[in-house]
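> Give the three-dimensional model of this entry:
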Amino acid sequence: MKPIWIVDDDPSIRFVLEKALGREGWPIRSFTQTRDVLKALADTDNSDPARQPPQVLVSDIRMPGGSGLELLEQVRAQQPGLPMIIMTAYSDLDSAVSAFQRGAFEYLPKPFDVPKAVELIRRAVEESQREEEAEVQAPLQAEMLGQAPAMQDVFRAIGRLSQSQVTVLITGESGSGKELVARALHKHSPVSGGPFVAINTAAIPKDLLESELFGHERGAFTGAQTQRRGRFEQAEGGTLFLDEIGDMPFELQTRLLRVLSDGHFYRVGGHQAVKAHVRVIAATHQDLELRVKDGVFREDLFHRLNVIRLRLPALRERREDVPMLTQHFLQQSAKQLGVEPKRMGTMALHRLQAFDFPGNVRQLENICHWLTVMAPAQQIALKDLPPEVLGGQPLPAMGAASAALTALPENPVAQAVESAAALAEASPMSASQSGTADAGWLQDLGRHAQQLLAQGHNDVWNQLSQQFEAQLLRTALAATHGRRVEAASRLGIGRNTITRKLQELGLDDESFD
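Down below sits the predicted model:
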């Protein structure tokens, strides 16, 4: 792991943080003024352990020789992905707002509780490691994003079809990314050098669709003052993508069938056959077999289109991809708007993963754009999510446990232990009446915590935290048959984090196959 850099002119602050972070096994490098930091940043080298760049930078806001906010601006310009935590003894709103506006990861007022400061730095480290993993994977994910098994099946199919020009039918719900699949099929095909032309057959009026597809001759109808090339001719030597093919008018289906059968078509009002050297990819969100049975879609056309079928999963079927997609769309939205990318808090991300997304990936993209504009801080909290997400998965009833959950910082271990304490204080009857599905295990956790406290243990927090983390890791690795990268993705942590945690908890040699 790369070092944590601490910047503060107060030696006592540096000493406390160095000792606390050293106990975590993290490498540390300390500075007393901003110009030394900037000089060290300019001299970093990943290949040299002594000159590695920082994983996280923790800086005071007021120091001689330059402020932490000025340092933040310069660091963001040089290393935009580096999380930076701003410390200050001047806990005023202006400083906090200024820090967040300039892209700070978090704002830490002095005096601070050391365990909370360490936990904040841990979150920043995990965020930094996730960013690094995303950068490594970015070239492979330029077209489509997805680590879920269902998406991997789609990627494999695209790979197998890369040497073929066979007709493909893509099925999937609206907003699931069917056009992205079509574009990937075109890009990795023998006709990739030709054009990719898309047409949504449901979006064009029936009277105009024939001319849009096949073109028309001059004088073919009122207003046809010149000859016009249709989409088939525009796609010559490339790919024609027919989106929402299930909505194509029945009479036009016959003309499309003829083109697919013999490769010729006539412009509207024309008498000379035009040869079509075009690969056709079609897509629909409808059940074409049912449309055929209902007599609104030609069975022979269905069989012509259904040579190879690719089913694109709905987003609710690939929830493990939500964190990756969310990060991608937040970065994309920030770039479009010219602002710093925002980050999802743990609770907010969990709620997004629990949401069913009736509008699929397109809806998630819209939500990320909305959050980029509307969320007040750089880190998006649960309460910042749009109403359809919060309404789609109602918050638990506000009993003792859920009140504790909403008030706590976004740390799963802290949430579990402190929520358990709240439940333990409540009567068993009130906890059972709260209607929360988690009340049982939280009560058990609360009773276990009370037992340890009654026995005089002084490390209850560490004991329960380690048990909690170990159980989460065992469960996730069992569910993924020991695949660490997949387990880390589903838990919402970085690959380096899961490796480190397994080593710390003595689980590295356990088998989860």
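
> contacts and neighbour counts: CA atoms only from here.
Fine.

> Please report the distance of residue 405 from residue 36.
Per CA to CA, to the nearest Å, residue 405 is found 41 Å from residue 36.

> now swap in residue 117 and tell me
From residue 117 across to residue 36, the span is 23 Å (CA to CA).

> More neighbours: the two, which one.
Under the criterion of other CA atoms under 10 Å, the comparison of residue 117 against residue 36 puts residue 117 first, with 18 against 14.

> May I ask which helix or strand encompasses that one?
Here residue 117 is covered by helix 114-137, with elements defined by DSSP states H and E.

> any idea which helix or strand comes after that helix?
Following the chain from helix 114-137 toward its C-terminal end, the next helix or strand by DSSP H and E is helix 149-160.

> Tell me the helices and strands packed up against that next one.
The helices and strands touching helix 149-160, judged by 3 or more CA pairs under 8 Å, 6 or more residues apart in numbering; DSSP states H and E, are strand 308-311.

> Just want the angle from the helix or strand just after the strand it packs on to helix 114-137.
Beyond strand 308-311 on the C-terminal side, the first helix or strand identified by DSSP H and E is helix 322-337. With axes from the mean of the first three to the mean of the last three CA atoms, to 10 degrees defining the directions, helix 322-337 sits at 80 degrees from helix 114-137.

> by contact count, what packs against helix 322-337?
For helix 322-337, the packing partners by 3+ CA pairs under 8 Å, 6+ apart come out as strand 343-344, helix 346-354, helix 360-374.

> quick one: contacts of the helix or strand harbouring residue 36?
Under DSSP H and E, the secondary-structure element containing residue 36 is helix 34-42. The set of residues that contact helix 34-42 without belonging to it, under CA atoms under 8 Å, 6 or more residues apart in numbering, is 7, 31, 51, 53, 63, 65, 66, 67, 68, 71, 75.

> one more, for comparison:
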Amino acid sequence: MTDTRSALIVDDERDIRELLVMTLGRMGLRCDTAATLSDARAQLAANSYDLCLTDMRLPDGSGMDLVAEISQKHPNTPVAMITAFGNVEAAVEALKAGAFDFVAKPVDLPVLRDLVRHALDLHEKRRTANNADPVATRFFGDSPAIVELRQTIAKVARSQAPVYIAGESGVGKELTARTIHEQGPRASGPFVPVNCGAIPAELMESEFFGHKKGSFTGAHADKPGLFQAADGGTLFLDEVAELPLPMQVKLLRAIQEKSIKPVGANAEINVDVRILSATHKNLAALVEDGRFRHDLYYRINVIELRVPPLRERLEDLPGLAERVLVRLAASQHRLVPALSPEALEALRAHPFPGNVRELENILERALALADGERIEASDLRLPKPAPAAAAAAVAGHSPVFGAPPLLPPQAHPAPAVPASVRATGTHAAIDPRALNPRDTASSRLPEYIEQMERQAIEQALQENRFNKTRTAQALGITFRALRYKLKKLGID
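Predicted coordinates:
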């Protein structure tokens, strides 16, 4: 068996077959040919191919059937349809059936060569993805942060201990939980994800533990809960910080005792469940504030796993974007577009508050808007920087406490701030002698100070890559004071 790439050419016209064999042979491909649908099926049963080119009309059937069969039975083999010139309907039908592209007769050789190159690249990417380690495939990248994550996932997957997955929205916390489940000894059992913030408080006990018929109004039959559904497998508690305190108590007992009591039942039921949990909030801070039970926190946080945000692994961005585009293009039966250098640079400069989920949305939108085979920066439609931050930069101000930023436009102009108003780290010191008495009595002054603090904190957070410890140091305040201000100002 050699490493030479191979192609199957299916066409009932001998001249076309010879032309295609000659062209692909010069590109280094070994070619098999078939003149009928039955011959093509026999060749596919006996050999594997890196590419298939098939005519639309065959003596014993339609090439469309062959496209569908290859897509189903040989998903790693890209297939392209040869159509009559101007037959757009046939080309569209071929793409819907699973063809990755089409070429019209008479065959334009430069177009054919480009098609073959794209097909070989697509085949290699599909083959690599299927043969790769599942963890490496799902968490792509060579950055230190993602390499450490892959290594940690491989370790904790072998354990039965509860895992707490910390990370911002969109980083892939549920994907992390699924990977831990699938790589562990419970892979054959169920994986049951639940968004704790989506269940009404009055229904939580019934949803988690189930209920008996007649236990409350509307309970017309016995219903198993989420713990029973996950028995023998994994229960993933997403947004666990949203659990109300009364439910936290009951959940703690269920985890400790490994048993549950359905609503209306007289006896407890034993359950064998591994608990994985996640939230984008700072769970340790919620424990300190008394909004999350410390005993439940230590029970679910036996192993803590942090999923890094995209801005901490920007070196993975080009490859990650390419993989997303390959997947999106395959689902839409389109050629994989390339990112222009300007588009890639624009992505690098974007803060990605929504992380990988936001990247996928941006690229899906760009794929729909792009006209050619390249995605330009204008196709990304990235949001522009906030007007206040841009104005502050133009004015030469840095929006931190030492240099108040400009306020955004308001319905009514705010009072001018005299020079005697200065920021001093944790509060603004104001010389009352410099203020207009009417302005002093106005409620606009506290609003102005609050707005000034808000913009300063948000700018400092961005400059310090949303690291709260460094942000507090940059602002000259304590970490506790920063936490208080974030809560007071509603900055999440």
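
> Mean distance of the helix or strand just after the helix holding residue 36 of the first structure to its aligned residues in the second structure, please.
Once helix 34-42 of the first structure ends, the next helix or strand along the chain (criterion: DSSP H and E) is strand 56-60. Taken against the second structure, strand 56-60 of the first structure registers an average deviation of 4.6 Å after superposition, with mean CA distance after the TM-score superposition for the first structure.

> Distance from strand 56-60 of the first structure to the middle of the chain?
26 Å (CA atoms, centre = their mean, to the nearest Å).

> residues in contact with it?
Applying CA under 8 Å, 6+ apart, the external contacts of strand 56-60 of the first structure come out as 3-9, 67-68, 82-88, 121, 124-125, 128.

> cutoff 6 Å now
4, 5, 6, 7, 8, 68, 83, 84, 85, 86, 87, 88 (CA atoms under 6 Å, 6 or more residues apart in numbering).

> Buried among the residues you listed? Make that a PyMOL selection.
Buried members of the contacts of strand 56-60 of the first structure, identified by 16 or more other CA atoms under 10 Å, are gathered into one PyMOL selection as follows:
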select buried, resi 4+5+6+7+8+68+83+84+85+86+87+88
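
> Is it possible to get CSV of the contacts of strand 56-60 of the first structure that adds secondary structure?
As requested, those are arranged in CSV below (DSSP: H, G, I helix; E, B strand; the rest coil):
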residue, secondary structure
4, strand
5, strand
6, strand
7, strand
8, coil
68, helix
83, coil
84, strand
85, strand
86, strand
87, strand
88, strand
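
> Tell me which two of the contacts of strand 56-60 of the first structure sit farthest apart.
Taking CA to CA as the measure, those span a maximum distance of 18.0 Å, between 4 and 88.

> So which of the helices and strands packed on helix 322-337 of the first structure is nearest residue 504 of the first structure?
Distances from residue 504 of the first structure to each of these were compared using CA to CA; the shortest belongs to helix 346-354, at 22.1 Å.

> picking that back up, please work out which of the helices and strands packed on helix 322-337 of the first structure is packed deepest.
Of all these, strand 343-344 has the most neighbours on average by mean count of other CA atoms under 10 Å, namely a mean of 22.

> With the second structure overlaid, report how far that strand is off on average.
Mean deviation for strand 343-344 of the first structure: 4.0 Å (mean CA distance after the TM-score superposition for the first structure).

> what does that strand contact?
For strand 343-344 of the first structure, using CA under 6 Å, 6+ apart, the contacting residues are 379, 380.

> residue in the first structure matching residue 120 of the second structure?
Under the alignment defined by TM-score structural alignment, residue 120 of the second structure corresponds to residue 125 in the first structure.

> An error on my part: the question was meant for residue 298 of the second structure.
Under the alignment defined by TM-score structural alignment, residue 298 of the second structure corresponds to residue 303 in the first structure.

> Quick check: the gap between the residue nearest the centre of the second structure and residue 311 of the second structure.
Closest residue to the average C-alpha location of the second structure: residue 357 at 3.1 Å, with CA atoms, centre = their mean. With distances taken as CA to CA, residue 357 of the second structure is found 13 Å from residue 311 of the second structure.

> Of the helices and strands packed on helix 322-337 of the first structure, which is nearest residue 500 of the first structure?
In terms of CA to CA, the element of those nearest to residue 500 of the first structure is helix 346-354, at 19.5 Å.

> sorry, back to before: by neighbours, which of the contacts of helix 34-42 of the first structure wins?
The most crowded member of the contacts of helix 34-42 of the first structure is residue 7, carrying 26 neighbours; neighbours defined as other CA under 10 Å.

> Tell me the spacing between that one and residue 113 of the first structure.
Distance from residue 7 of the first structure to residue 113 of the first structure, counting by CA to CA: 18 Å.

> ditto for residue 156 of the first structure
Distance, residue 156 of the first structure to residue 113 of the first structure, by CA to CA: 50 Å.

> do the same with residue 478 of the first structure
Using CA to CA, one obtains 36 Å as the distance from residue 478 of the first structure to residue 113 of the first structure.

> neighbour count winner among the two?
residue 478 (15 against 10).

> Tell me who's in contact with the counterpart of residue 240 of the second structure in the first structure.
Alignment note (TM-score structural alignment): residue 240 of the second structure maps to residue 245 of the first structure. Residue 245 of the first structure makes contacts with 283, 284, as judged by CA under 6 Å, 6+ apart.

> ok so, going back, mean distance, the one helix or strand the match of residue 298 of the second structure maps to to its aligned residues in the second structure?
Assigning secondary structure by DSSP H and E places residue 303 of the first structure in helix 299-305. Following superposition, helix 299-305 of the first structure is found to deviate from the second structure by 2.8 Å on average (mean CA distance after the TM-score superposition for the first structure).

> Go through that helix and flag the buried ones.
Residues of helix 299-305 of the first structure classed as buried by neighbour count (16+ other CA under 10 Å): 301, 302, 304, 305.

> ditto for stretch 321-340 of the first structure
Buried positions in stretch 321-340 of the first structure, judged by neighbour count with 16+ other CA under 10 Å: 321-334, 340.

> How about stretch 252-272 of the first structure?
Residues of stretch 252-272 of the first structure classed as buried under the neighbour-count rule (16+ other CA under 10 Å) are 253, 255, 256, 257, 259, 260, 264, 265, 266, 267, 268, 270.

> Excluding chain neighbours, give the residue nearest to the fifth one in space.
So that's residue 259 of the first structure. Using CA to CA, 6 or more residues apart in numbering and skipping residues adjacent in sequence, the residue nearest residue 259 of the first structure is residue 265, 5.7 Å away.

> Many thanks, I have nothing further to ask.
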